[in-house]
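**Student:** Generate a structure from the sequence data that follows.
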Amino acid sequence: MIFGAPKLFGTDGVRGLAGSELTPELVGSLGLAFGTVLSETHPDPVVLLGRDTRVSGPELARQAVEGLAVAGVRVLDCGIITTPGLCLLTREQGGAGAVMISASHNAPQFNGIKLMDAAGDKLRDDVQARIEQLVYQQRDVSPAICPDITSLPDSYAQKTYLDVLFAHFHQPVSLDGMKVVLDCAWGAAWELGPAALRRAGADVIALHAEPRGEQINLDCGSLHPQTLASHVVAVNADLGVAFDGDADRAMFVDEQGQVRDGDFAKYVLAEDLHRQDLLDPPVVVGTVMSNPGLALALGRIGARLVRTPVGDRHVVAEMKRCGAALGGEQSGHIVLSELGIGDAIYTALRICEAIKRSGRTFADLCTPIAKVPQILHNIPVKPGYDWESSTALAEAVKMWTARLGESGYVLIRPSGTEPLLRITVAADDADLTDQAVTALASIIEKEARGHTDE
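**Tutor:** Now for the predicted structure:
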């Protein structure tokens, strides 16, 4: 990283407003830098390329190919595909790495570039730092005369991905007789999601299931499950699943129309593994955002919650370190060890299996979790506001942490994907939780305004 240069990578790749922040030139430079790094360890690297349905996707993908070609990298274009689908195809095809053009759960005007290694895993911090260094050192990418690119037929990519996915099931359970409503968010799972659930035997009702990139994630998908909840109740479905734009996360809705986040999903899957004697070691990996109620519920089945920093790559790293079979984030990124990555379609299949195997409803399976009141509050901030150096904020956090007691916590962190500062507060006392959020937000907003006015 060059001193004084802005950091490019967030918690999940490089993101920004397509065209103004995430420019074609930047994507081309990232492609060249990534290709240069891969060429240092692979004599003839092949990179798999994918994208979600965003309108800006094809042009940014073209620029990524140009950059990779300048570095001497061959490209296998998988077209519109989910991020986990691209990761699994990279393993299957023996690629040196993968490039996904997607801004995940963000609105249509945003886009991003996610870079993965040969195993389909997110790049290590040191590799990201090396790529940033190369981006800032190099000049604009000169187009290659003829990029070496091969396009995989859509049908082949989709079938191969689903075959790989279904090969990872321990004891497959037919979903025959189960009604599932899927919200595909006008995104990358528009076809793969319904195909996977139908292949498993479920009766599927698909919402927002066309490749309409100009509407991706708008009032639908994992951040907006309200429409899904209404449909689940209206059609008397057993489960609702809301994907985000690239289907690496999902939120769930039970048969009563209650939205269930990643904490509930982790518990239901943990209990299912426990019943099969597969939760060994008895550890589930979450993040600092996990609700205290999850830890208490896991404790009652003899399991322990281990927390990591926010970001699914931190979860995956800890799972590998301690040998855990299950991990994930409250936001809906769920990782099972046999897959090793967060795949929302696979998670949906496994949740459906758990419901069928238990003979109980999803709402009933979620009952053991009594969530502690928890508030997440987002504050827009401009670059340059140094919240970590704020004495007033530090003192307030210390004071409120003490007042919230042993069951509570305060977490302040910048978003890794948007220009936001996130405040999360949890405690047994809902009124106290609300008061803490209000007080902390007031300090940040006042200081941020003062910074802006200077």
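
**Student:** Please make it C-alpha for all contacts and neighbour counts, starting now.
**Tutor:** Will do.

**Student:** Which residues are in contact with Pro281?
**Tutor:** 323-325 (CA atoms under 8 Å, 6 or more residues apart in numbering).

**Student:** ok, of these, which one's closest to Ala202?
**Tutor:** When those are ranked by distance to Ala202 (CA to CA), Ala325 comes first, at 25.5 Å.

**Student:** That closest one: what's its closest spatial neighbour, skipping adjacent residues?
**Tutor:** Distances taken as CA to CA, 6 or more residues apart in numbering place Ser337 nearest to Ala325, at 4.8 Å, with adjacent residues excluded.

**Student:** ok, now which ones touch that neighbour?
**Tutor:** If you count contacts by CA under 8 Å, 6+ apart, Ser337 has them with 319, 324-326.

**Student:** let's see 10 Å
**Tutor:** When contacts are counted by CA atoms under 10 Å, 6 or more residues apart in numbering, Ser337 touches 316, 319-320, 323-327.

**Student:** which of those tops the neighbour count?
**Tutor:** Gly327 (33 neighbours; other CA atoms under 10 Å).

**Student:** Correct me if wrong: that one contacts Glu338.
**Tutor:** No - look at Gly327 against Glu338 with CA atoms under 10 Å: they stay out of range, at 11.6 Å.

**Student:** All the strands of the stretch 1-150 of the chain, residue numbers only.
**Tutor:** Counting by DSSP state E, counting those that start in this stretch, the stretch 1-150 of the chain has strands at residues 14-17, 46-51, 74-80, 97-101, 110-117, 149-151.

**Student:** just so I know, which of those lies nearest Thr391?
**Tutor:** Set against Thr391 and scored by CA to CA, those come closest in strand 14-17, at 30.6 Å.

**Student:** Now distance to Gln276 and mean neighbour count too, for the strands of the stretch 1-150 of the chain, in JSON lines please.
**Tutor:** What follows is these, written out as JSON lines (distance: least, CA to CA, whole Å; neighbours: other CA atoms under 10 Å):
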{"stretch": "strand 14-17", "distance to Gln276": "40", "mean neighbour count": "22"}
{"stretch": "strand 46-51", "distance to Gln276": "36", "mean neighbour count": "28"}
{"stretch": "strand 74-80", "distance to Gln276": "36", "mean neighbour count": "24"}
{"stretch": "strand 97-101", "distance to Gln276": "35", "mean neighbour count": "29"}
{"stretch": "strand 110-117", "distance to Gln276": "33", "mean neighbour count": "24"}
{"stretch": "strand 149-151", "distance to Gln276": "42", "mean neighbour count": "14"}
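
**Student:** Could you also give me the structure for this second sequence? I'd like to compare it with the first:
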Amino acid sequence: MARKFFGTDGIRGRANAGDLTPQLAMRVGQAAGRHFLRGAHKHRVIIGKDTRLSGYMMETALVAGFTSVGMDVILTGPLPTPAIAMLTREMRADIGVMISASHNAYPDNGIKLFGPDGFKLSDEDEEAIEALIQDGELPLAQGDAIGRARRIEDSRGRYIHAVKRTVGQDLRFDSLKVVVDCANGAAYQVAPTAIWELGGTVIAIGVEPNGLNINDKVGSTSLEAVKAKVLEEGADVGIALDGDADRLIVVDEKGKTVDGDQIMALFAMRMKARGTLKGDGVVSTVMSNLGLERFLANEGLKLIRTKVGDRYVLEAMREGGYNLGGEQSGHMIMLDYSTTGDGTIAAMQMLASLASTGKPASEVLHLFDPVPQLLRNVVYSEGDPLSDPAVKAAITDAERRLEGSGRLVIRASGTEPKIRVMAEGDVAAEVEAAVASICEAVEKAAG
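**Tutor:** Alright, predicted model coming up:
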């Protein structure tokens, strides 16, 4: 069955526009609830959210859906996506739900689902829920079988405790002055608190959510604010999370960006030195820089590439027995600690490296020189520009020019109407020419 609702990371769209309405949210609750009503025990679902205005509306609709089919609901309020995954597993819930559109602006929202093991749902589970959403009437619970809803007040503390436990018990951050940018999102309370509790001096920005300012000129996709604050405060390092805090981008003491590729390189070397890196490899996507692949190869490690999307990284990790993976965009998956990307845990591991070595971030976090890489997005309104003959010809020509010295990755976004054109190689001029020629062809095809 063709997917109508689920994309590469759950269901996402403009709140109260198109498909993403309270009616759909309630239907998702009913369908997911019915799908996970397995066994004779009392069933429960954990529901968390980020800080965008429409979260209240979506939360209420989901509660109605789940309780109407007989599931008890536990509400956490604003909490990072990985915290919901953790609580789903630890509270023996049948399903976990995160209401968030991640790094998107506040008008958007989304619904992410986790299974009882804390991992994102398989394609098979999502397809089964899709079918139930689109089928007719679902059986509703009757009488005392209707679910109850309650809010727990200690969810933030539980997550903070879990995050701190990933750092050695004797390690402190007293020597570190850290700018923490929470994107006015889900981690606005937990991330600064976790670092402060380990002794770090914390300068927090992006911690005043009002429902409308999530990811607005702050966070991992808008680094100007954290860079300026690091330089202004003379901080040792800056960390920038996104709206639901499942990704991390770092800024060193000089104000230079440290992306997910460099962070993965750091973690790989630390884990290799400790003998904890499984499979002698790191899993990432086709977007990771060729420089990372070459660096790992020189260290006797391999880079396993997947399609774009942290769910595909996670699938390859589980299938191949790897415990470290991530994306250039900042998703860091460390299966020894979490079942999904966790920006706060990744930040704690990065800070542990700084605290234990005593070296500046600019030295610790820049392990390789990336090759020139250029990414451009072309917006389109309808159709399939990538099937246009002129676009195909431009791609073939660019591949020929980059052969042997670089790579080309062309794909349609899984969450937005955009064609993403990325090229990288040893010669910057050739990379720029390849991207320009393909984007021009796509723009013409897209009208």
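
**Student:** still on that earlier bit, in a markdown table, list the contacts of Ser337 of the first structure along with secondary structure and distance to Val232 of the first structure.
**Tutor:** What follows is those, written out as a markdown table (DSSP: H, G, I helix; E, B strand; the rest coil; distance: CA to CA, whole Å):
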| residue | secondary structure | distance to Val232 of the first structure |
| --- | --- | --- |
| Val316 | helix | 32 |
| Met319 | helix | 33 |
| Lys320 | helix | 36 |
| Gly323 | coil | 36 |
| Ala324 | coil | 33 |
| Ala325 | coil | 30 |
| Leu326 | strand | 27 |
| Gly327 | strand | 27 |
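
**Student:** who are the neighbours of the helix ranked longest in the first structure, in terms of helices and strands?
**Tutor:** When the first structure is parsed with DSSP state H, its longest helix is helix 430-453. In this structure, helix 430-453 of the first structure makes packing contacts with strand 374-380, helix 391-404, strand 409-414, strand 420-426, judged by 3 or more CA pairs under 10 Å, 6 or more residues apart in numbering; DSSP states H and E.

**Student:** Pull the contacting residues for the spatially most central residue of the second structure.
**Tutor:** In the second structure, the C-alpha closest to the average C-alpha coordinate belongs to Asp246, at a distance of 4.1 Å (CA atoms, centre = their mean). When contacts are counted by CA under 10 Å, 6+ apart, Asp246 of the second structure is found next to 80-83, 102-103, 186-187, 310, 330-333, 340-346.

**Student:** run the last query once more with 7 Å
**Tutor:** When the contact criterion is CA atoms under 7 Å, 6 or more residues apart in numbering, the partners of Asp246 of the second structure are 80-82, 331, 341-343.

**Student:** wait, which of the strands of the stretch 1-150 of the first structure is closest to Met178 of the first structure?
**Tutor:** strand 74-80 (28.1 Å).

**Student:** what's next to that closest one, contact-wise?
**Tutor:** For strand 74-80 of the first structure, the external contacting residues (CA under 7 Å, 6+ apart) are 45-53, 65, 148-152, 157, 188.

**Student:** how much space between the aligned residue in the first structure for Phe295 of the second structure and Thr308 of the first structure?
**Tutor:** The equivalent of Phe295 of the second structure in the first structure is Ala297 (alignment by TM-score structural alignment). Using CA to CA, to the nearest Å, we find Ala297 of the first structure at a distance of 19 Å from Thr308 of the first structure.

**Student:** now, among the contacts of Ser337 of the first structure, which is nearest to Asp219 of the first structure?
**Tutor:** For those, the minimum distance to Asp219 of the first structure (CA to CA) is 27.8 Å, reached by Gly327.

**Student:** Now do the corresponding residue of the second structure for the closest one against Thr67 of the second structure, distance only.
**Tutor:** Residue correspondence to the second structure (TM-score structural alignment): Gly327 of the first structure is matched to Gly325. Using CA to CA, we find Gly325 of the second structure at a distance of 36 Å from Thr67 of the second structure.

**Student:** list the contacts for the counterpart of Leu86 of the first structure in the second structure?
**Tutor:** When the two structures are superposed using TM-score structural alignment, Leu86 of the first structure falls opposite Ile84 in the second structure. Contacts here follow CA under 7 Å, 6+ apart; on that basis Ile84 of the second structure touches 46, 48, 96, 98.

**Student:** any chance of these in CSV, with distance to Cys182 of the second structure too?
**Tutor:** Formatted as CSV, the contacts of Ile84 of the second structure follow (distance: CA to CA, whole Å):
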residue, distance to Cys182 of the second structure
Ile46, 23
Gly48, 17
Gly96, 23
Met98, 17
